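Peer 1: sequence first, then the predicted structure, then my questions.
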Amino acid sequence: MKEILTEINGIPIYKKCTHYLPYNPNLKMLLAKKRKAGILNEVIFWKKVRVKNFHKIDFDRQRIIGNYIVDFYVKTLGLIVEIDASSHDEKEIYDGIRQDYLESLGLKVFRISDFDIKNNLSVVMKELEDFIIKHYSM
């Protein structure tokens, strides 16, 4: 029987068993630098989801998975939230390879733009709800 993590709009959201994920300890120094940088779009999103503010779901900020540092990670769902800055426009191939790798581990990736975080945060949060319902309600 599946374990319910939370409910969104009355719809049960089920935990997804996450297994061991690869971890590159050589990225710890870079991780510390990224956290200190306080990138505005990440800070704005973090304020919405930290300390289980978003439907009692526990988000981690800046998590190492394999050879990558993801923006946000929900262990109980196997969900990654990536915020794409305008600099990501030139990195489509890299992002595709990275996303394929993360999905090969059984993880889901929800991508949002830096612009939407700054200008349409309520829409972003609704889209995240819809994504979670679509992938974790059954």
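Peer 2: Cool, the structure landed.

Peer 1: hey, let's count contacts and neighbours off CA atoms from now on
Peer 2: Will do.

Peer 1: would you map the strands across this structure?
Peer 2: Secondary structure of the chain (DSSP state E): strands at 4-8, 11-14, 60-65, 68-74, 79-84, 108-113.

Peer 1: contacts for the last one?
Peer 2: When contacts are defined by CA atoms under 8 Å, 6 or more residues apart in numbering, strand 108-113 is touched by residues 78-86, 99, 102-103, 124, 128, 131.

Peer 1: mind telling me the two of those farthest from one another?
Peer 2: Distance extremes for the contacts of strand 108-113: the farthest pair is Gly78 and Ser86 at 25.9 Å, using CA to CA.

Peer 1: let's bring in a second model and compare:
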Amino acid sequence: MTDVEQLLWRHLRNRHLSGWKFRRQHEVGRYIVDFVCTETMLVVELDGGQHAEQTDYDEHRTQYLQSMGYRVLRFWNNDVLANIESVLEVILDAVASPAPHPSPLPTGERGPGMPESEE
């Protein structure tokens, strides 16, 4: 792990962030992601200077993860170093808010406990 990954991991590991369980260097499909909360389908990626030169690759990777139902947050390394509290706040807001379903239910179908549409 890089120094920046170690810094963020200290705040995410052992359920330090409001009890949410994160994994690091976890396989998701064909990629290894920096951090993931599988319960909320949230991926957190840290980007260093090399990512400025590989934006197409990162965009393709993000689209792939999103197609699997994951939400992806990306932070520049310097943001983590300069303002870790703000980064943690964004991550906490993301895990605390429900993710939209990747494939909305067809019209007329509802999940459990959802009222049927009135006609």
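Peer 2: Noted; the coordinates are in hand. What you are looking at is a predicted structure, and each value in this text was computed from that prediction instead of being measured.

Peer 1: Asp95 of the first structure: which of the strands of the first structure is closest?
Peer 2: Sorting the strands of the first structure by CA to CA, the top spot, which is the nearest, belongs to strand 79-84 at 9.5 Å.

Peer 1: in the second structure, what residues pair with the closest one?
Peer 2: In the comparison with the second structure, strand 79-84 of the first structure aligns to the range 42-47 (TM-score structural alignment).

Peer 1: list the buried residues for that stretch?
Peer 2: Neighbour-count burial for stretch 42-47 of the second structure, counted by 16 or more other CA atoms under 10 Å, picks out 42-47.

Peer 1: before we move on, what about stretch 62-79 of the first structure?
Peer 2: The neighbour-count check on stretch 62-79 of the first structure (16+ other CA under 10 Å) flags 62-66, 68-75, 77-79 as buried.

Peer 1: now for Met125 of the first structure: what does it line up with in the second structure?
Peer 2: When the second structure is aligned by TM-score structural alignment, the residue opposite Met125 of the first structure is Leu88.

Peer 1: next: Val49 of the first structure.
Peer 2: Checking with TM-score structural alignment, Val49 of the first structure has Leu12 as its match.

Peer 1: enumerate every residue touching Arg23 of the second structure.
Peer 2: Going by CA under 8 Å, 6+ apart, the list of residues near Arg23 of the second structure reads 13, 35-37.

Peer 1: and for stretch 85-92 of the first structure, what are the contacting residues?
Peer 2: 95, 113-115.

Peer 1: whoops, I mixed them up, stretch 81-101 of the second structure
Peer 2: With CA under 8 Å, 6+ apart as the contact definition, stretch 81-101 of the second structure has outside contacts at 4, 7-8, 11, 17-18, 20, 37, 40-42, 44, 69, 71, 73, 75, 79-80.

Peer 1: which among the residues you listed count as buried?
Peer 2: When the contacts of stretch 81-101 of the second structure are checked for burial by 16+ other CA under 10 Å, the buried set is 4, 8, 17, 20, 37, 40-42, 44, 69, 71, 73, 80.

Peer 1: so stretch 56-65 of the second structure corresponds to what in the first structure?
Peer 2: With TM-score structural alignment applied, stretch 56-65 of the second structure matches the range 93-102 in the first structure.
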